[in-house]
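In: need a structure here:
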Amino acid sequence: MLRQFHKMHGLGNDFVILDAREEPLAITEALARQIADRREGIGCDQLILLEPSATADLRMRIFNADGSEVQSCGNATRCVVKLTGAATIETAGGLLSGAAHGSEVEVTLVEPRFEWDAIPLAYPLPTDPMPMGWENLDRPYIVNVGNPHAVFFVDDLDDTDVEGIGPGIETDPVFPERINVNVAQVEGNALRLQTFERGAGLTRACGTGACATAVAAIRARLVTSPVTVHMAGGSLSIAWAPGEPVRMRGSATHVFKGTIDLQ
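Out: Now for the predicted structure:
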């Protein structure tokens, strides 16, 4: 079965996008893993499946490189807006909206949640910050921006082995649905960030991670909105005020399109 796909990336966070709005397509964990494999498949951090929606221009489903399905992805949202022109996108993490602005795309995510059972945590704990630690990282700010994030602030990001410590935090039993791990350093009214994504590992950029980190930093009065978040793949501008959804603005790049035999 031959299907067309698009390869896109947001600041190096890369995606394979399959459009199933007119012709349905079933994605299994095994198939998602095969497509995402960088040696034997196309290769990507996440596989994106576009489907019809009764409440928005389209529905976006997100599969991590390990085959697990997750609720939201900010970088993928910008790519889908650029690819399709969709103004509203239904996701498992909520209704998102977006629009192109020249070479950049701005998307509006959901209003952040901070309650322990909205993350979710395994049992009631403060989330602002959470009184726990792992190795040299402790007291993370916990926030759900459509998917769950733990945000650690450090004095020296270069002195933190995010890739080494990330898996243990991601899979800690206190996070029953696993967690995305963000480690950030404040630089003036900007943030430098590394994110270990659940199901994908260390990525060059994470849109929802940038949003969650900016929200945590604004709440902690470390920065003011809007804030620039610098990652290995590039930078995003994040704007947020309490009681409002998060707005994220940055680039989205179409790399190529092709055809894959899903058999």
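In: CA only for contacts and neighbour counts going forward, please
Out: Noted.
In: where along the chain do the helices fall?
Out: All helices of the chain, identified by DSSP state H, fall at 29-36, 74-84, 162-170, 207-219.
In: so which of those helices is the most surrounded?
Out: helix 207-219 (a mean of 27; mean count of other CA atoms under 10 Å).
In: now do it: which elements does it pack against?
Out: Packed against helix 207-219 by the contact rule (3 or more CA pairs under 8 Å, 6 or more residues apart in numbering; DSSP states H and E) you find helix 74-84, strand 141-144, strand 148-153, strand 180-187, strand 190-197, strand 227-231, strand 234-239, strand 247-251.
In: so which of the ones you listed is nearest residue 211?
Out: strand 234-239 (6.2 Å; CA to CA).
In: residues contacting that closest one, please?
Out: Here strand 234-239 makes contact (CA atoms under 8 Å, 6 or more residues apart in numbering) with 11-12, 205, 207, 210-211, 214, 225-230, 246-250.
In: would you mind saying which of the helices of the chain lies nearest residue 98?
Out: Using CA to CA, the helices of the chain put helix 74-84 closest to residue 98, at 6.2 Å.
In: how far away from the center of its chain is that closest one?
Out: Centroid separation for helix 74-84 versus its chain: 12 Å, with CA atoms, centre = their mean, to the nearest Å.
In: just checking, what packs against that helix?
Out: strand 2-10, strand 94-101, strand 104-108, helix 207-219, strand 247-251, strand 253-261.
In: my guess is residue 28 contacts residue 67. True?
Out: Yes: with contact defined as CA atoms under 8 Å, residue 28 reaches residue 67; the gap is 7.4 Å.
In: neighbour-wise, which of these two wins?
Out: Taking neighbours as other CA atoms under 10 Å, residue 28 and residue 67 compare with residue 67 leading, 22 against 13.
In: following up with a second sequence; could you model it the same way so I can compare the two?
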Amino acid sequence: MNLRFTKMHGLGNDFMVIDGISQSLPETGVPFSADEIRRLGDRHFGVGFDQLLIVQPARSADADFRYRILNADGSEVSQCGNGARCFARFVRDHGLTDKAEIVVETADGQMTLTVTDDEQVTVDMGAPRWAPEAIPLIAKGEQDTYFLVAGNNAYEVGAVGLGNPHCTLLVENVDTAPVDTVGPLLESHEQFPERVNVAFMQIVSRNEIRLRVYERGAGETLACGSGACAAVVIGQRRGFLDQDVTVHLPGGTLQIRYTGQGGIRMTGPASHVYDGSIDVTSA
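Out: Model prediction:
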């Protein structure tokens, strides 16, 4: 079977996107095995991506599409903000909808994607979840910060659930932050039973931060939309940030707004790279 795909990115966080509506997919909805996803995600021998995104028909009448996300290591996750923006542009570019406001089902519930007049996309990421069991995080009660012991060091982090688990560390300078060493150490920390996305946040002002994120199942990416949202609400909870925050990531800039009520709103670009096709021999 020959399968068409599109390569896209949101601030350098890149995706292989597959239309599972006009193309036939296996009953599982995923055309590749975990081994094949890892091979395709390889940047030397495959297409190269952080996540594989699949567009599927909605299962409920009040949604437009189902949105599925698989990491480059083959694991499936519930949320990806940069991917959601690419998803919105993809379904419009491919004529699957002409709506400016698109409701999608995820493994964690519904989310709304809004395409603006200047072709930016605003994503309602939902409300933050602070209770440890909702993150999930093994801890004795909800706290503003938690101390994670790893090796001979203890790390103070804020933690929140946004469909995916996130933790954020404050650093003086993201350029010299130990992302490559501390990132994987905390990503698989025993207190996070489903692993965790690890963000390193430098506060520039009450309305501006710099951020690097080590994503579970993908490693450090050029941008992480849900990680940017998590860092902002954690910074707000600790009294460091205001309602509107500009987040500078290695791949570009996002605008995050959270008033303390309703969902976190993230606005940023989504870019088409190229279209291609691949022969699928197994699933």
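In: circling back: now the helices and strands packed on helix 207-219 of the first structure in TSV, with distance to residue 257 of the first structure?
Out: Formatted as TSV, those follow (distance: least, CA to CA, whole Å):
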stretch	distance to residue 257 of the first structure
helix 74-84	11
strand 141-144	33
strand 148-153	31
strand 180-187	29
strand 190-197	25
strand 227-231	26
strand 234-239	23
strand 247-251	18
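In: so for residue 97 of the first structure, which of these sits nearest?
Out: Taking these one by one with CA to CA, helix 74-84 is closest: 8.5 Å.
In: do you know how far residue 230 of the first structure is from residue 132 of the first structure?
Out: Distance of residue 230 of the first structure to residue 132 of the first structure, given as CA to CA, to the nearest Å: 26 Å.
In: meant to ask about residue 3 of the first structure
Out: According to CA to CA, residue 3 of the first structure and residue 132 of the first structure sit 46 Å apart.
In: how about the spatially most central residue of the second structure, what does it touch?
Out: Nearest residue to the geometric centre of the second structure (CA atoms, centre = their mean): residue 80, 2.5 Å. Shown in contact with residue 80 of the second structure (CA under 8 Å, 6+ apart): 69, 224, 225, 226.
In: residue in the first structure paired with it?
Out: By TM-score structural alignment, residue 80 of the second structure lines up with residue 73 in the first structure.
In: which position in the second structure pairs with residue 250 of the first structure?
Out: Match for residue 250 of the first structure (TM-score structural alignment): residue 268.
In: settle this for me: that match is touching residue 120, isn't it.
Out: Yes: between residue 268 of the second structure and residue 120 there is a contact at 5.5 Å, judged by CA under 8 Å.
In: more neighbours, those two?
Out: Counted by other CA under 10 Å, residue 268 of the second structure and residue 120 do not tie: residue 268 has more neighbours, with 22 against 17.
In: ok, the more buried one - contacts?
Out: Shown in contact with residue 268 of the second structure (CA under 8 Å, 6+ apart): 10, 85, 120, 121, 122, 253, 254, 255.
In: let me know the closest of the residues you listed to residue 236 of the second structure.
Out: For these, the nearest to residue 236 of the second structure is residue 255 (14.6 Å; CA to CA).
In: identify the residue nearest the equivalent of the closest one over in the first structure in space, chain neighbours excluded?
Out: With TM-score structural alignment defining the correspondence, residue 255 of the second structure maps onto residue 237 in the first structure. Closest residue in space to residue 237 of the first structure, ignoring its immediate chain neighbours: residue 228 at 4.6 Å, by CA to CA, 6 or more residues apart in numbering.
In: now that neighbour: how far from residue 250 of the first structure?
Out: From residue 228 of the first structure over to residue 250 of the first structure the distance is 10 Å, taken as CA to CA.
In: residue 170 of the first structure contacts residue 195, correct?
Out: No: between residue 170 of the first structure and residue 195 there is no contact under CA under 8 Å: 11.0 Å.
In: identify the contacts common to the two.
Out: 180, 181.
In: wait, what's in contact with the equivalent of residue 227 of the second structure over in the first structure?
Out: Aligned by TM-score structural alignment, residue 227 of the second structure pairs with residue 209 of the first structure. Under the criterion of CA under 8 Å, 6+ apart, the contact partners of residue 209 of the first structure comprise 149, 180, 182, 195.
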